[in-house]
Structures are given as C-alpha cells and as structure tokens.
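J.: Got a sequence here, can you model it:
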Amino acid sequence: MTAIPRSLVLVLGVDKYVLDACERHDVEAVVVVGAGQRDYGLQPVPEGMTVLRVDSVSSPEAVLGALHRSGYAERRFDGVQTSDEWAMVTAGMLAAHLGARAIDPVTALYFRDKTLQKRRVREAGVPAARTHVIEDIHDLGDLTELPFARAVLKPIAGAAAAMTSMVGDIGRLRALSAKYRGEHTGQRTFALEEYIPGDEWVADGVLHDGEVVFCALGRYGVPCMTTIDRELPLWLRRFDPNDEAWAYELGEPVVRRALTALGLRDGVFHMELFHDAETGTLTFGECAARRGGALVHEEVQAKFGVHLGEGALFGALGRKPEIEVKVRPETIGGTYLMGRPGTLFHCPSPKDMSALDGVEYVRVESAFGASLSSAVGSTNVRIAQVLVSASSEEALLRRFEELRVWFDERLLIAPSGPMSGLRAWQRENWPDADYRDLPWQS
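T.: Below is the predicted model:
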C-alpha cells in the first residue's frame, strides 16, 4: 500500500500558531526566517522543521535564493503561507512560480494598499473613508490644502499604525513632510484618509472557498489613533455572540460584503471598523489577509475555542477547516503592559503573572537590558501583554488597571539621562551598598 505523502508548505516568517497547526496536522514545513525576526528571537521554530535564513522574507529574490541553495527549489510545495504583513504579495508571487496555492498577488495587493482597498470596498457599497494619495511624503508638490476637513496620514501599505498621524490643517501636513524628509524615511508613498469618528471595532475570522465560516467581533478600548496620541496602553475585548447578538447582527453583513469585494477566498482575516453609536452604523476601516496582532489569536481561542493558526494553514493548503465554536460566558480581553523610558533590568515573569486572578496567558516581549523609548509611535510598543477573563467588561477593566499597577510596581528600570541620575536610582534601589567615591583612610 502506497503511503500518502505529507503536505509540504513554505512558511514565510515565524507564526508559532501556524507552526503548531503544522505539527498537529502532520504538515511538513519549510520555514523562511528573516534577519529581523532572528535578531528579535522571541518565537523559535520547533525542532524538526527546516529553517531557511534570509535577509528579508518579503524579498522574492532572497527566498528563491535560499530555496535553490538548500535544494528545496525542486520540491513540490502544496502551499505558501505567511502571517507577515510585508510578505503578503511575495507569498502570492512565489506560489505562482512554485506551482503552489497561496493568496493571489493582486488580491494580496488590495489587502496591502489602503487606497486601493478602500476604493474597492466603497465601489461595493460599503461605507469607507475617502482617500488621497501622496506619491512622495518628502515632496508635497502643489498640494496647498487638505482634501478633507480632518484627515489621517499613514503609509500607503503600512502596519501597526506606525507613522500614522492626525492632520487637521496643511501646516501640520507640511511639518510632517519636513520631519520625514529630515529623517530620510524609507517609506515615501502615503495616503491621506478622511477622518472617521466612532468606536473602533475588530473582526477576526476564517474563510473557506469565499465563505466566512467563522467571525469573532470585538472592540478596542479606545481607537488606535487615540491610543498612540495619548500614549495609552492598548486593550481589546471580544463581543459575546449571545449577550451582544446586536453587534453580530450589525457587523457580520458588513464584514462579509467587504471581504467579497476584496476577493479573499481562503485563510484568515483581521478587519477594523468604526461604529457610530448615535446612528448605529458601521464604516469600514481597513483589513489584513492575516491574523491580527496583539493577543488576537489568544482572545479568539480563549473565547470561542477557534485556532486561527489552523485556519491560516488550511487556507494555504485549500483544506476546509473543521471549526467547532464553543463560546465561553466570561468576558475575554487583552491589554498591553507598558513601562517607562530607560533600560529594563527586571519585570515579573509569566509564571508570576499567571498566578494572579483572571490571568489566562502572558507574553513578555522585552528582554532584560532592552532600551525602552518614551515615544509610543505605533501599536507595537509594550513590555508585555496579558490575556484576562472576568465576569463583565467593568470587572475586566478593573482587573486590567490592577494588573498594570501591580506590574509597574515590580518593574526595575534604570532611567535614561546623565550618570548622576543613574547614581541616584542606584542608591534608591540598593541603599545598603555604598558606591560613593570617598577619600582613602589609612
């Protein structure tokens, strides 16, 4: 009897949940790891998987070179998968060359270029912000006024709200242009988007053959732009499909129409929308053809029992995911644990935090010795993240605040600044050790 060969998937970047799904479903994985992710070192590749090292997983040349050097260029891959926002189009292009399944490159482009994305969604009748393309943020050309009364400036294909700013007048836009020109920023093509007010919602789910087979809705505590501007710790919580059925009745049709307009057929998605509580309407924000960041996977798995890594892997392979939703009654959410500017010497361990009431998962992302900046700048700045369950949203928010205080009290961070400030910090934390430069006594 001939054995059925194992499926072979090319994975661009390290997503521990996709690799976990590979192990659970006996899928052979060749994992391409970029220099940045290797240097960061947070997520190791499981033993037994083939690792190809490249400078960048978003470079087709780098990935093809690694495949040829390793002898894998002639292997028959069943799928190409990535959870890396920057490698979406690359995955589609490589799959076309390798004869494997993956997201179509043009579809991937619609999930990257925010102006193309919003235009297509608007054409399908889904409310979305109007946009204006700035071809080179270093040179505004003859732009003398904002196209909208209030706008959001962002890279045309960015991630995590990096380099995203509120713009209220042409003076502010010119100041940002001068700033980015002075910094010699690599990203030059930007979008000005019409500002859309409201609560910011999220939708995370799984598609198969063009149909949404699972969708989990939730909301940010405050919109991401407000989080960045005010340097607040980001937090999310999931809507309960039973107790908050109204949110699903409002949100799911919009989610489905937007995904249909964008052409995604298989895999996972992370969508953001704006909810106007007064009118009860939703406006499309943006969407990624990958799982969300922060603790999105953990929130969805904790609340619904759904493994988004499996959905992503099966989407790449063309398999229908076997989804069995089990809704927990508790309120589930995640929050960032921040720090202070300086050098991190110590923070509580995941084991210590997991022993606290309601804490279900902890990820510490900064290693001891890391330099902590005072500027937030994106939704990726934090020391750690924590997943919490509680009896209600009010109880969840109380627990978040208690955890932040508890965490902050146990941080050991050497402040930035002159040596005299460090000496004062040293005396405060080690009062019994005398390191003064005293005269020698015979």
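
J.: okay, CA-based contacts and neighbour counts for the rest of this
T.: Noted.

J.: For Gly182, see how far away the residue nearest the centre of the chain is.
T.: Using C-alpha atoms, centre = their mean, the residue of the chain that lies closest to the mean C-alpha position is Gly293, 2.6 Å off. To Gly182, Gly293 is 30 Å away according to C-alpha to C-alpha, to the nearest Å.

J.: Also Ala62?
T.: Taking C-alpha to C-alpha, one finds Ala62 at 30 Å from Gly182.

J.: Of these two, give the one with the bigger neighbour count.
T.: Ala62 (16 against 10; other C-alpha atoms under 10 Å).

J.: what about the helices in the stretch 1-150 of the chain?
T.: Along the stretch 1-150 of the chain, the segments classed as helices by DSSP state H, counting those that start in this stretch run 16-24, 35-40, 60-70, 88-98, 105-110, 114-123.

J.: so which of these is the most packed in?
T.: The highest average neighbour count among those, using mean count of other C-alpha atoms under 10 Å, belongs to helix 88-98 at a mean of 22.

J.: Now do that helix: which elements does it pack against?
T.: Counting contacts by 3 or more C-alpha pairs under 8 Å, 6 or more residues apart in numbering; DSSP states H and E, helix 88-98 packs against helix 60-70, strand 79-82, helix 105-110.

J.: Show residues contacting it.
T.: Helix 88-98 has contacts (C-alpha atoms under 8 Å, 6 or more residues apart in numbering) with 12, 58-60, 64, 73, 76-77, 79-82, 101-106, 108-109, 112, 289.

J.: can you give me how far that helix is from the chain middle?
T.: Averaging C-alpha positions (C-alpha atoms, centre = their mean, to the nearest Å) puts helix 88-98 22 Å from its chain's average.

J.: next up, for comparison:
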Amino acid sequence: MKPKLLHVLGGGQWQVPTVRLAKALGHRVLVSDMYRDRPAYALADQHEVVDITDCEATLQLATRCRIDGIICDTTDVGVATAAFVAERLGLPGIGYETARNFTDKGRMRRLTDAAGLAVPRYHLLSSPAGLAAAAAEVSFPLIVKPVDNQSGKGVSRLSAADGLDAAYRLARSCSRSGEVLVESCVEGQEIIVDGFVVAGKARILGIAHKLPFADSPTVSSRILYRGALPEAEFERIRATVCATLSALGLLDGIFHAEFMLDGEHIVPIDIAARGGGVMIYTHVLPHVSGVNANRAMIGRALGEAVRIDPLPMPRAATIEFFSMPRGTIAEIGGVDSAAAVPGVAAVHLNLQAGDEVGPLEHKDRRPGYVVTLGDTATEVIAIARRAIALLRVRMAGAGEFTSID
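T.: As a prediction, the model looks like this:
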C-alpha cells in the first residue's frame, strides 16, 4: 500500500519537527509555503510555493497532489486554510467556521461573551471613526490589537488617550481583515493552557504561568509549567477551558489558550486551534504530559484513532527568555556550553550576528530563550539560570563580551 500523503502548511523551522516526525512514521509529506527558500522543503517528498493563507490556491494544490490529510500545526495564518481544504475534500479537520472562530478575535469575543463567559469590555472597529468613543466606553487602561494576527504583532497597551490614534494605525496595519479590537485590560495572573480535544472531550496537557518583562507587559519573560496544581484550582481552570472550547465549537484537535486569573473570574484572552510556539508543542508538552501531541495531530489529520492519556502527575518545564543590550550584535558565545547543561532541552536564538536588538514591540523581537525540563519548578528555573549565565554577547563597537540577562 502506498504511504499516505500529509500536506503540511508552512515550511519554516517550526514545521521541521512535524515533517521529520511524519516521515519517521512512514508517511509521505507535501509542504507548501509562500516563500521559495524554506528549511522544511529539504525534508519533504514534495514542496510547492503557495501562500498558505490562500484557501483556493491551497485547495487546488491539495486536489492535484491527492493528499490524504492536511495540517497547520504552529501558525494561526494557515489554520483556516487547512480547515477549508479538509472540509472541501472530506478529510478530517476542525471545520472552516470553527477555524475562523479561533483565528478571528472579534468572533472569539462575541461567541465567548454570548456563552456567558467573563470577557473584557470590547469594541470592534473597521474604521477610526468610532475610536475615541470606543476607548471612552471601554475605559483606560486598554488594549488595541488586530483581530487576526499572532505573536503580539500590532498590539499596544495604553494607560491614557495619548497614542490612541497611533495604536489604532499600528493594529490596522497588522490586521489582514482590517478590523481592530479595542478592549479593557484584565489585571491578574496570565496562564497558558494546552490540551487536546477528542470527540468533544478536552484533555489538559499542561498549564503554565506567564511572567511579563517589566518594560513590556504584553511580552512574556518566562513561561513556567509548575507541575501539579491544587485540585480546586485545576478544576476551575478546566471548567472554563471546556466552556470556552464549547463556545468556539472545537470537537477534535489541539488547542493553545491564554487566560487571565482575575480574582473569582477566569477570563479567556486568546485561544488557538494549533500547537503552542517557542517549542511548547514539540519539546515541553511531551515531557510535561507524557503525550506527543504532534504525533496525535498527524494521526488525526490522516484519519487514525487518537488516544490522549496524560500523566496523572505532570512534570515541570520552563521557557526563559533573555535580553541583550540595544544595538547591533557582533557575536554571540556560549551557546554550545549552555545547551550542554543537564536538563536543557534547547537554546534558541531569534537574533544572530548582524541583527539589531531593539525595543520589545512584540514576541518575535525577543533575542532568544532556553527551554529546560525537570520534575519541579524550582529545578527547571535553576537549570535555566545556569544555562543563561553561560551565554555571552558582543555588540558592534564593543571590544569585550558581556553577560546576557
């Protein structure tokens, strides 16, 4: 029997583990991406340059190649396309309308609000005409963001009306649909919940607490999976997660959600029908939960039965983001030594020699991070600190290396 053909949307570094795993499982792989030079192309059986946000062009490619399944596992921009193609070809998928619920924050707010969940006060704007009135009704501090982007791109947090017009223009420039969301800030502890839904039943694979950078409150400096939570806290979170997934219509597949713990309320902030970035999907969840969610996603896309059985006592992991001085990077040292520290799963650099270190405008502007795995929160934080202490950077114009924070 000819091996099944899995269509992977996106050919970047975050799709490389998915392509490798699918090949290791004995499947053929087709990769499509809008760019001509992508690392996953070299691993795939076939590749084509097609914009993964273009539903019709992707459908034509998938039809011509006679795919057996399609997946978009770590980027929001192709989630709706994968669902569209699967629906049109009668393949396993989450459904196009459901995908739009997870990739359009305006739809997300309306549906969770209608379901009776605690949501921020919000207004959706398609022009700047009602901006001042919307801000006055929502009240400061507030968030202005595009409805359909990711990684914090185009997001501004404002404590007063100064900069409101500029924040709207930034969000509008990052919004593919042209819609902008103005919503109240929800104060409290931000958490991430990762999991998998099978036949309408959600299983939690990990719960992490986020710590923001002091000078950039919308960008995380730490994502900490502490291990087991008190039962009452876990059940409160689980109930809100299930209600949110039900409101958005996810019956099967992976999810990566962000909530704010605000006193008695657990407020949905954002939720994606894909795996979490910064190696959560590929490195953290298998350790924390004992479940290879990537393998489950591949199996589900190809019509295989999926079982999700997380460990009864989750393990710990952390993703620690580091900073560098402003300016141009001349050289980074100590990466191999940091990666060799026991318990370090990965050291990742977003910036290289020649790149400019600027303000933390969004998540992708962080210079890099260390992923560490262990049994307790104290252990994984200590491992991360040891690894980061070994990293050094030399900025252009400087004669010596300096420590990375």
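
J.: Quick TM-score on the pair, please.
T.: Once superposed, chain against chain, the TM-score is 0.86 (TM-score structural alignment, normalised by the length of the second structure); 394 aligned residues with a C-alpha RMSD of 2.9 Å.

J.: returning to that earlier point: show me the one of the helices and strands packed on helix 88-98 of the first structure that comes nearest His132 of the first structure.
T.: Of all these, it is helix 105-110 that lies closest to His132 of the first structure, at 16.0 Å by C-alpha to C-alpha.

J.: So which bit of the second structure is the closest one matched to?
T.: Using TM-score structural alignment, the residues of the second structure aligned to helix 105-110 of the first structure are 96-101.

J.: Give me the mean distance between that stretch and the first structure.
T.: Mean deviation of stretch 96-101 of the second structure relative to the first structure after superposition (mean C-alpha distance after the TM-score superposition for the first structure): 0.8 Å.

J.: which residues make contact with that stretch from outside it?
T.: With C-alpha under 8 Å, 6+ apart as the criterion, stretch 96-101 of the second structure contacts 79-81, 83-84, 87, 107-108, 248-250, 273.

J.: and the longest strand for the second structure?
T.: Secondary structure assigned by DSSP state E gives strand 201-213 as the longest strand of the second structure.

J.: Which positions within whatever helix or strand comes next after it qualify as buried?
T.: Per DSSP states H and E, the first helix or strand lying C-terminal to strand 201-213 of the second structure is strand 216-225. For strand 216-225 of the second structure, the neighbour count (16 or more other C-alpha atoms under 10 Å) marks 216, 218-225 as buried.

J.: Check which helices and strands strand 216-225 of the second structure sits against.
T.: In terms of contacts (3+ C-alpha pairs under 8 Å, 6+ apart), strand 216-225 of the second structure is packed against strand 201-213, strand 316-322.

J.: Export those as CSV, with columns for mean neighbour count and distance to Gly303 of the second structure.
T.: CSV is the format used below for these (neighbours: other C-alpha atoms under 10 Å; distance: least, C-alpha to C-alpha, whole Å):
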stretch, mean neighbour count, distance to Gly303 of the second structure
strand 201-213, 20, 18
strand 316-322, 27, 31
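
J.: For these, give me a markdown table that also has distance to Ile237 of the second structure.
T.: Shown next, in a markdown table, are these (distance: least, C-alpha to C-alpha, whole Å):
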| stretch | distance to Ile237 of the second structure |
| --- | --- |
| strand 201-213 | 9 |
| strand 316-322 | 18 |
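
J.: Figure out which of those strands is closest to Leu30 of the second structure.
T.: For those, proximity to Leu30 of the second structure was assessed by C-alpha to C-alpha; strand 201-213 is nearest, at 28.5 Å.

J.: contact partners of that closest one?
T.: For strand 201-213 of the second structure, the external contacting residues (C-alpha under 8 Å, 6+ apart) are 189-197, 218-227, 238, 242, 251, 285, 288-289, 291, 308, 310, 314.

J.: among these, which ones are buried?
T.: Among the contacts of strand 201-213 of the second structure, those buried by neighbour count (16+ other C-alpha under 10 Å) are 190-197, 218-227, 238, 242, 251, 285, 288-289, 291, 308, 310, 314.
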